[in-house]
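Peer 1: What shape does this take:
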Amino acid sequence: MTRITAWRRHPLARYAVLILALALVGMVYAAFVQVGKPADAALAAGKVDDVAEGKSLFIQHCGSCHGMSAQGTGTAPTLIGVGAAAVDFQMSTGRMPAAAPGPQAPRKPPANWVNETTTRQIAAYVQSLGGGPQVPGHEQVDPAMGDAGKGGELFRANCIQCHNWAGAGGALTQGKYAPNLNSSTPTQIYEAMITGPQAMPVFNDTTITPEEKRSMIAYITQVREQRDPGGFGLGRIGPVTEGLVAFVVGIAALVLAAIWITAKKRQKS
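Peer 2: Take a look at the predicted model:
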């Protein structure tokens, strides 16, 4: 007992107990988190059976770039922890599988083997690897449940620097660009905000709440349906096209007017 008492009174004893307690808590937490994790993640993204089917599809179509275990390679990043929402966004917009490496994967028609089922299966497999943002439900992205006015304020504060006030997109640096949002579905817009594809930052629920995201979707879908009663919209790109048209049309009109006036004067003389 004397030896135990002496050890307990040692100056380092309290630190040893603290380290032991933290290690024990970590082991218990890891045990509870890992149990049933793949199944829970698969259920969140689709069906439990989708994981096996998704793994087979992933190895066949995605493993050559992302690695057979989605660990990433020099060609493509790791997909561990990106979540089902990222997979659904990339595959539903045709960005993945990519046709060729480049600064940014463009939107294109999905590959012939990509459909709702195969997308869900690969998303379930990736979700089972390390969790991550899940595909949003209908109520989360329904524009009718959002406030377009509030969404417009949020969009102008966070998005117009890249996407333009009307979501027409714009050029960025190093060959990248903010895509046009007119072809994006409400689900794809929400997924882009929570996953941050390519050059886009991630807007998590702390930065922009789910209700605010839904309001931004309401604004984007409302603006794309508006007409341009004042004339040609010129792609709604902004002062670049407007200035070009003003210069070309305006200068051309002035040149033609000057030629016409001088021609009249020559005829009189």
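Peer 1: Every contact and neighbour count from this point should use C-alpha atoms.
Peer 2: Noted.
Peer 1: Next, count neighbours for residue 91.
Peer 2: 25 (other C-alpha atoms under 10 Å).
Peer 1: now residue 146
Peer 2: With other C-alpha under 10 Å as criterion, residue 146 counts 21.
Peer 1: Grab the nearest non-local neighbour of it.
Peer 2: Once flanking residues are discounted, residue 146 sits nearest to residue 215: 4.1 Å by C-alpha to C-alpha, 6 or more residues apart in numbering.
Peer 1: Am I right that the one you found is in contact with residue 142?
Peer 2: No: Residue 215 lies out of contact with residue 142 (C-alpha atoms under 8 Å); the separation is 9.0 Å.
Peer 1: before we go on, could you also do this sequence so I can check it against the first one:
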Amino acid sequence: MFSKRSSTQKKRAVGRRSPVATVSLILVGLLTTGGAYALFTSSATAETSSGSSQANVNEGKKLFAANCATCHNVNGSGTTAGPSLIGVGAASVDFQVGTGRMPGAANGPQALKKPVQFTDQQIQDMAAYVASLGTGPSEPEAQYLQGNANASKGAELFRINCAMCHNVAGAGGALTDGKFAPALKGVTSKHIYEAMLTGPQNMPVFNDLNITPQDKADIITYLKYLEKNPSPGGFELGNLGPVSEGLFIWIFGLGAIVAITVWLTAKSN
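Peer 2: Take a look at the predicted model:
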């Protein structure tokens, strides 16, 4: 009886050390991880397209096929003429189409802002369809778009993260190869937020881990403050900084001094 029990224990010990058991444990771990990831992805996709019905998605698919598929492919996977839109989210569509940059008129260093070609509902339908293709940033919540956050903190964040391209006053500026950072005056709060969230054109992506939603609200508040409060120094020369101001002084200031000098000399003669 003792030997029988010892034999059973040995078999169990060998079974625990068997390579088959190790492989089984790895498979169980992979299946568990994959299932958790699929559940998370499904939840995120549902959150991204929340508020959009299947009817919105179907209508957006028709609009996409008629206006976007030539460059981005019928399934949004992209072509040589346009990038893939799988995973860009509703926010990217709302920004690009809502500012008239898309559909693009012609190839160039970057897409230009143009009159919007679609109604708000059509834009929402296309955004719902693209959001259904893969998880991506959703449109911002209204609470972050009111322009009533901390303007002082927003100014500091803007100087650190945005001013090197857009100018400290949001007046825009030139980049390389014919590209540029656009002026931010008159841009809606929603589109400013979506630009930070999705990084259109040459702009880097500032997701919620880089700049939190509240920080984005602070930046928007700062930019809206600049719109409502004119420069206390008078004519701002486009807010283009010391280069334009120095050029103005050089041409008009020194020009006026030279003109007065010539006039005085001529009068004394």
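Peer 1: follow-up on the earlier one: and residue 215 and residue 142 of the first structure? which has more neighbours close in?
Peer 2: residue 215 (27 against 15).
Peer 1: In a helix, residue 156 of the first structure, correct?
Peer 2: Yes: applying DSSP: H, G, I helix; E, B strand; the rest coil, one finds residue 156 of the first structure inside a helix.
Peer 1: Pretty sure it sits against residue 165.
Peer 2: Yes: checked against C-alpha under 8 Å, the pair residue 156 of the first structure and residue 165 is within contact range at 6.4 Å.
Peer 1: the more surrounded of these two?
Peer 2: For the pair residue 156 of the first structure and residue 165, the greater number of neighbours falls to residue 165 (19 against 15), based on other C-alpha under 10 Å.
Peer 1: Spatially nearest residue to the aligned partner of that one in the second structure (excluding sequence neighbours)?
Peer 2: Aligned counterpart of residue 165 of the first structure in the second structure: residue 168 (TM-score structural alignment). The spatially closest residue to residue 168 of the second structure, leaving aside those adjacent along the chain, is residue 159, at 5.9 Å (C-alpha to C-alpha, 6+ apart).
Peer 1: Not counting sequence-adjacent ones, nearest residue to residue 225 of the second structure?
Peer 2: residue 151 (7.2 Å).
Peer 1: The one you found: neighbour count?
Peer 2: Neighbour tally, residue 151 of the second structure, other C-alpha under 10 Å: 20.
Peer 1: Same question for residue 15 of the first structure.
Peer 2: Around residue 15 of the first structure there are 10 residues (other C-alpha under 10 Å).
Peer 1: and it, what does it touch?
Peer 2: Residues in contact with residue 15 of the first structure (C-alpha atoms under 8 Å, 6 or more residues apart in numbering): none are found.
Peer 1: and the gap between it and residue 22 of the first structure?
Peer 2: 11 Å (C-alpha to C-alpha, to the nearest Å).
Peer 1: Same check on residue 159 of the first structure?
Peer 2: Counting by C-alpha to C-alpha - residue 159 of the first structure and residue 22 of the first structure are separated by 43 Å.
Peer 1: Counting neighbours, go ahead and name the busier of these two.
Peer 2: residue 159 (18 against 11).
Peer 1: Quick one: residues contacting the nearest residue to the more buried one once chain neighbours are set aside.
Peer 2: Nearest non-adjacent residue to residue 159 of the first structure, counting by C-alpha to C-alpha, 6+ apart: residue 165, 7.8 Å away. Residue 165 of the first structure makes contact with 155-156, 159 under the criterion C-alpha under 8 Å, 6+ apart.
Peer 1: what about the aligned partner of residue 184 of the second structure in the first structure, how many residues close to it?
Peer 2: Superposed on the first structure with TM-score structural alignment, residue 184 of the second structure falls opposite residue 181. Residue 181 of the first structure sits with 19 neighbouring residues when counted by other C-alpha under 10 Å.
Peer 1: And the helices in the stretch 101-250 of the first structure?
Peer 2: Counting by DSSP state H, counting those that start in this stretch, the stretch 101-250 of the first structure has these helices, from start to end: 116-130, 138-141, 148-158, 160-163, 186-195, 210-225, 239-268.
Peer 1: Give me whichever of the ones you listed is most buried.
Peer 2: When you average the neighbours per residue for each of those (mean count of other C-alpha atoms under 10 Å), helix 116-130 leads with a mean of 25.
Peer 1: related to what we said a few turns ago, please convert the contacts of residue 165 of the first structure to CSV, extending it with distance to residue 105 of the first structure.
Peer 2: As requested, the contacts of residue 165 of the first structure are arranged in CSV below (distance: C-alpha to C-alpha, whole Å):
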residue, distance to residue 105 of the first structure
155, 24
156, 25
159, 20
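Peer 1: Just give me which of the residues you listed are shared by the second structure.
Peer 2: Counting by both residues aligned by TM-score structural alignment, their matches' C-alpha atoms under 8 Å, the second structure reproduces these contacts from the contacts of residue 165 of the first structure: 155-156, 159.
Peer 1: whereabouts in the second structure does stretch 86-96 of the first structure align?
Peer 2: Counting by TM-score structural alignment, stretch 86-96 of the first structure corresponds to 92-102 in the second structure.
Peer 1: Hmm, the match of residue 184 of the second structure is touching residue 170, no?
Peer 2: No: at 10.7 Å, residue 181 of the first structure and residue 170 do not qualify as touching, with contact defined as C-alpha under 8 Å.
Peer 1: what do the two both touch?
Peer 2: residue 163.
Peer 1: In the first structure, which residue is most central in space?
Peer 2: Per C-alpha atoms, centre = their mean, the C-alpha nearest to the average position across the first structure is that of residue 192, at 2.2 Å.
Peer 1: What is the aligned counterpart of that residue in the second structure?
Peer 2: So, by TM-score structural alignment, residue 192 of the first structure is matched to residue 195.
Peer 1: so what's that match up against?
Peer 2: Residue 195 of the second structure neighbours (C-alpha under 8 Å, 6+ apart): 92, 95, 203.
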